[in-house]
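# Show me how the following folds:
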Amino acid sequence: MIIPDKLTKQDLVVIIAPARKIEIKQLEAAEKLLLDWGLKTERSPNLMQAEGIFAGPDSSRKSDLQWALDHPKAKAIWCFRGGYGTVRLIEDLNPELFLKKPKWIIGFSDITVLHSFSNIILNTASIHATMPINIIENTSESLRSLKQVLFSASMDYSWNQNQNNRIGEASAEIIGGNLAVLTSLLGTNYQPNFEGKILFIEEIDEYLYNIDRMCWQLKFAGVFNHIKGLIIGHFSKIKDNKIPFGMTIEEVFLEKTKEFDFPIAFDFSAGHENENLSLLFGLKTKFLVQNDKSILK
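As a prediction, the model looks like this:
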């Protein structure tokens, strides 16, 4: 796995919008944050475009994504927001110049597509983290964690025990992201390599029955046969039918993984909440699930 360089003062971060369109207030707040950290920023050429829900037509957004991958000076690519649209761009991207100057790809939610692309096509580590659309509402700890992973390429987290956790430990690279996006990539050329990895999953605005179906899809695709650990992040604004589904998020995952013995930790603070801690995907990480807490470093 290729590990891009840690950022230092005066390094350049480019901002792109591969999915939904930008909002200027949040964009300017993100640029100010980077400047306050001593970094330089640059907007992609078509960043301010809009077409329907998207930040411009596919051709413009794809051109901006290729521009960012190819950029000769950028050290990181920060995606403005998720929503939907990134998967429309990844076919026929040329990785040649990126591989000569690897960069951190940063984002979450729909940007799970790019994390998977980075894992399986670019063979390069990436950062699952907050995005410009969210930073005004993010907690200070969320922003601190992003700064830490950018400047030191390190993590050190611990969080309280959930009674449904499965005790154990693993040392491996983390992969994953949004459950719906991840399952949509199963069986494609952009499915990440799950072998020997720690899988992180988060979700928002889904019905419990659909989460259950997607978890069966992971199981039937053999994902749980290959991973060494499972981290469950925020499951936000989860919906149920008038007649309750009858299972909790914890029960849904434990049912599909009962024949495996890898460690499982619930309640990690990453995903679609104001507290959205940054995760380094593709770097070897120690994952401990203990009786009183879980640790990731």
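
# rest of the way, CA atoms for contacts and neighbours
Fine.

# how about the helices in the stretch 151-297 of the chain?
Assigned by DSSP state H, counting those that start in this stretch, the stretch 151-297 of the chain shows helices spanning 179-184, 208-220, 223-226, 249-256.

# For Arg144, find the nearest of those helices.
With distances scored as Cα to Cα, the stretch of those nearest to Arg144 is helix 179-184 (25.4 Å).

# What are the contacting residues of the closest one?
Ser109, Asp110, Thr112, Val113, Gly176, Gln191, Ile201, Glu202, Glu203, Met214, Gln217, Leu218 (Cα atoms under 8 Å, 6 or more residues apart in numbering).

# What of stretch 251-263?
So stretch 251-263 is contacted by 165-170, 211-212, 215-216, 219, 224-225, 227-230, 288-289 (Cα under 8 Å, 6+ apart).

# sorry, back to before: deepest in the core, which of the helices of the stretch 151-297 of the chain is it.
helix 179-184 (a mean of 19; mean count of other Cα atoms under 10 Å).

# still on that earlier bit, distance to Glu137 added to the helices of the stretch 151-297 of the chain, as CSV?
As requested, these are exported to CSV (distance: least, Cα to Cα, whole Å):
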stretch, distance to Glu137
helix 179-184, 23
helix 208-220, 27
helix 223-226, 34
helix 249-256, 26
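
# Give me the neighbour count for Glu51.
11 (other Cα atoms under 10 Å).

# With the one 4 residues further on instead?
For Ala55, the neighbour count with other Cα under 10 Å is 25.

# Please apply the same query to Ile238.
13.

# Look up how far Tyr209 lies from it.
10 Å (Cα to Cα, to the nearest Å).

# What is the nearest of the contacts of helix 179-184 to Gly85?
Asp110 (7.5 Å).

# so that closest one sits in a strand?
No: counting by DSSP: H, G, I helix; E, B strand; the rest coil, Asp110 is not found in a strand; it is helix.

# one more to line up against the first:
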Amino acid sequence: MIRKPAALGPGATLGIIAPASPARDMDHLAEGIKVIEELGFRVSLSPNVLNYNKYLAGTENERLGDFHKMFLDPAIDGIICLRGGYGSMKLLPDINYSIVRRNPKIFVGYSDITALQLALWKKTGLVTFSGPMLTPDLGNKPSDFTLKHFYSVVTNLRPLGAIPCAPGVKTTVLVPGCSRGRLLGGNLTMVAAALGTPYEIDTRGAILFLEDVDEQPYRVDRMLQQLRLAGKFNRAAGVVFGDFVNCEAKDKNNSLTLLEVIEAAVAGLHMPCFLGLSVGHGEHKATLPLGVRAEINADECRLKIIEAATTAAIKK
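Okay, the predicted model is just below:
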């Protein structure tokens, strides 16, 4: 069963949680809160959001408690993650998924947060959103492109239509064609890490979206081959590659390029694939609903959302 969250209306309250790594910059935290408030929303910080446990934002119990609290609290209308980093996957076995089923809310994040989004889709059918987080994005001089698209997505009751491409983004047709399917995926590292677990992505009939950051081409190659060997490409209806930031080789004389790696991964596939969606770790981020039906037109390097991602807006 697919569960759609309510769209955000004026004055809606966004809860901030840190399910992965801790905040690095308090100025970015304060600025992110200010940006959300300037969009017309209220902000509520979870009790443990500023906790620090080396590379984790607190203990598993603290981070899990905040996750549950924000879904349970009727005063919280949507949830944005503080940042990614590492740690989301450690929470998956202990999440009370019935809480999420009973209280579907807008849930926004990307990168390491992909682990939570995969699990929430698998266990509850909740439509979540790959979009800007608090400190690395909203609190760090977000572009107008990022802010406008985020706001338009979380407040929209209708199908979003074509996902915009940020200025200057180069697109590449990998395999021509058009198809439709549910849009699933996220960070390549996390999608690959979930293989063989109860939260493994099911790409049958789906449009698979992938992005990543700070990975050398050989590492991207290995993860893409892992997905290919697991049957995740040949069962999909299409594949869309978003931003792969800082993923070119340090030693370019002894490495394939990122494009060569991606082209090899989709070689011989018979579904549409393209590179160049403005989603992920790039400066300009479109917000992408995960779990709704979409249409891929690889000939035009276009992804179109054809199903509404939210239900009636919350009135305050």
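
# Can you show me the helices along the stretch 1-150 of the second structure?
Under DSSP H, counting those that start in this stretch, the stretch 1-150 of the second structure gives helices at 26-38, 60-72, 97-102, 114-124, 144-154.

# matching residues in the first structure for the last one?
If I follow you right, that is helix 144-154 of the second structure. Matched against the first structure by TM-score structural alignment, helix 144-154 of the second structure falls on residues 140-150.

# can you check the fourth one too?
Residues 112-122 of the first structure are where helix 114-124 of the second structure aligns, taking TM-score structural alignment as the criterion.

# How about the first one?
Mapped onto the first structure using TM-score structural alignment, helix 26-38 of the second structure covers residues 24-36.

# Report the mean deviation for that stretch after fitting onto the second structure.
When the second structure is superposed, stretch 24-36 of the first structure averages 2.0 Å from its matched positions, counting by mean Cα distance after the TM-score superposition for the first structure.

# Tell me the gap between that stretch and the middle of its chain.
Distance of stretch 24-36 of the first structure from its chain centroid, counting by Cα atoms, centre = their mean, to the nearest Å, is 21 Å.

# Can you tell me what sits against it?
Outside stretch 24-36 of the first structure, the residues touching it (Cα under 8 Å, 6+ apart) are Val13, Lys40, Thr41, Phe80, Pro132, Ile133, Asn134, Ile135, Ile136.

# between the residues you listed, which has the most around it?
In these, the most neighbours by other Cα under 10 Å go to Phe80, 28 neighbours.

# got the contact list for the aligned partner of it in the second structure?
Using TM-score structural alignment, the partner of Phe80 of the first structure in the second structure is Leu82. Contact analysis of Leu82 of the second structure by Cα under 8 Å, 6+ apart lists Ile16, Ile17, Ala18, Pro19, Pro22, Ala23, Val49, Met133, Leu134, Thr135.

# quick one: Leu82 of the second structure from Gly238 of the second structure, how far?
For Leu82 of the second structure, the distance to Gly238 of the second structure - Cα to Cα - is 31 Å.

# Same list, the helices of the stretch 1-150 of the second structure, but as TSV with mean neighbour count and distance to Arg3 of the second structure please.
Converted to TSV, the helices of the stretch 1-150 of the second structure look like this (neighbours: other Cα atoms under 10 Å; distance: least, Cα to Cα, whole Å):
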stretch	mean neighbour count	distance to Arg3 of the second structure
helix 26-38	17	25
helix 60-72	19	14
helix 97-102	15	7
helix 114-124	23	7
helix 144-154	18	15
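
# so which of the ones you listed comes closest to Thr287 of the second structure?
Closest among the helices of the stretch 1-150 of the second structure, once you apply Cα to Cα, is helix 144-154, at 5.4 Å.

# Quick one: average offset of the closest one versus the first structure, please.
Counting by mean Cα distance after the TM-score superposition for the first structure, helix 144-154 of the second structure comes out at 0.7 Å.

# what's that helix in contact with?
With Cα under 8 Å, 6+ apart, helix 144-154 of the second structure has contacts from 7-8, 39, 106, 131-132, 138, 160, 166, 284-288, 310.

# again, only using 6 Å
Ala7, Leu8, His284, Lys285, Ala286, Thr287 (Cα atoms under 6 Å, 6 or more residues apart in numbering).

# for stretch 110-130 of the second structure, same thing?
Residues contacting stretch 110-130 of the second structure (Cα under 6 Å, 6+ apart): 1-4, 84-86, 89, 101, 107-109, 186-187, 190, 199, 287-291.

# Check stretch 3-23 of the first structure too.
38-44, 50, 53-55, 61, 74-80, 82-86, 102-103, 125, 150-152.

# Using JSON lines, lay out the helices of the stretch 1-150 of the second structure together with distance to Cys273 of the second structure.
Listed next are those as JSON lines, based on distance: least, Cα to Cα, whole Å:
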{"stretch": "helix 26-38", "distance to Cys273 of the second structure": "34"}
{"stretch": "helix 60-72", "distance to Cys273 of the second structure": "35"}
{"stretch": "helix 97-102", "distance to Cys273 of the second structure": "33"}
{"stretch": "helix 114-124", "distance to Cys273 of the second structure": "21"}
{"stretch": "helix 144-154", "distance to Cys273 of the second structure": "23"}
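
# Nearest to Leu195 of the second structure, out of those helices?
helix 114-124 (10.8 Å).

# What's Asp271 of the second structure aligned with over in the first structure?
Careful, residue 271 of the second structure is Met and not Asp. So Met271 of the second structure corresponds to Phe262, using TM-score structural alignment.
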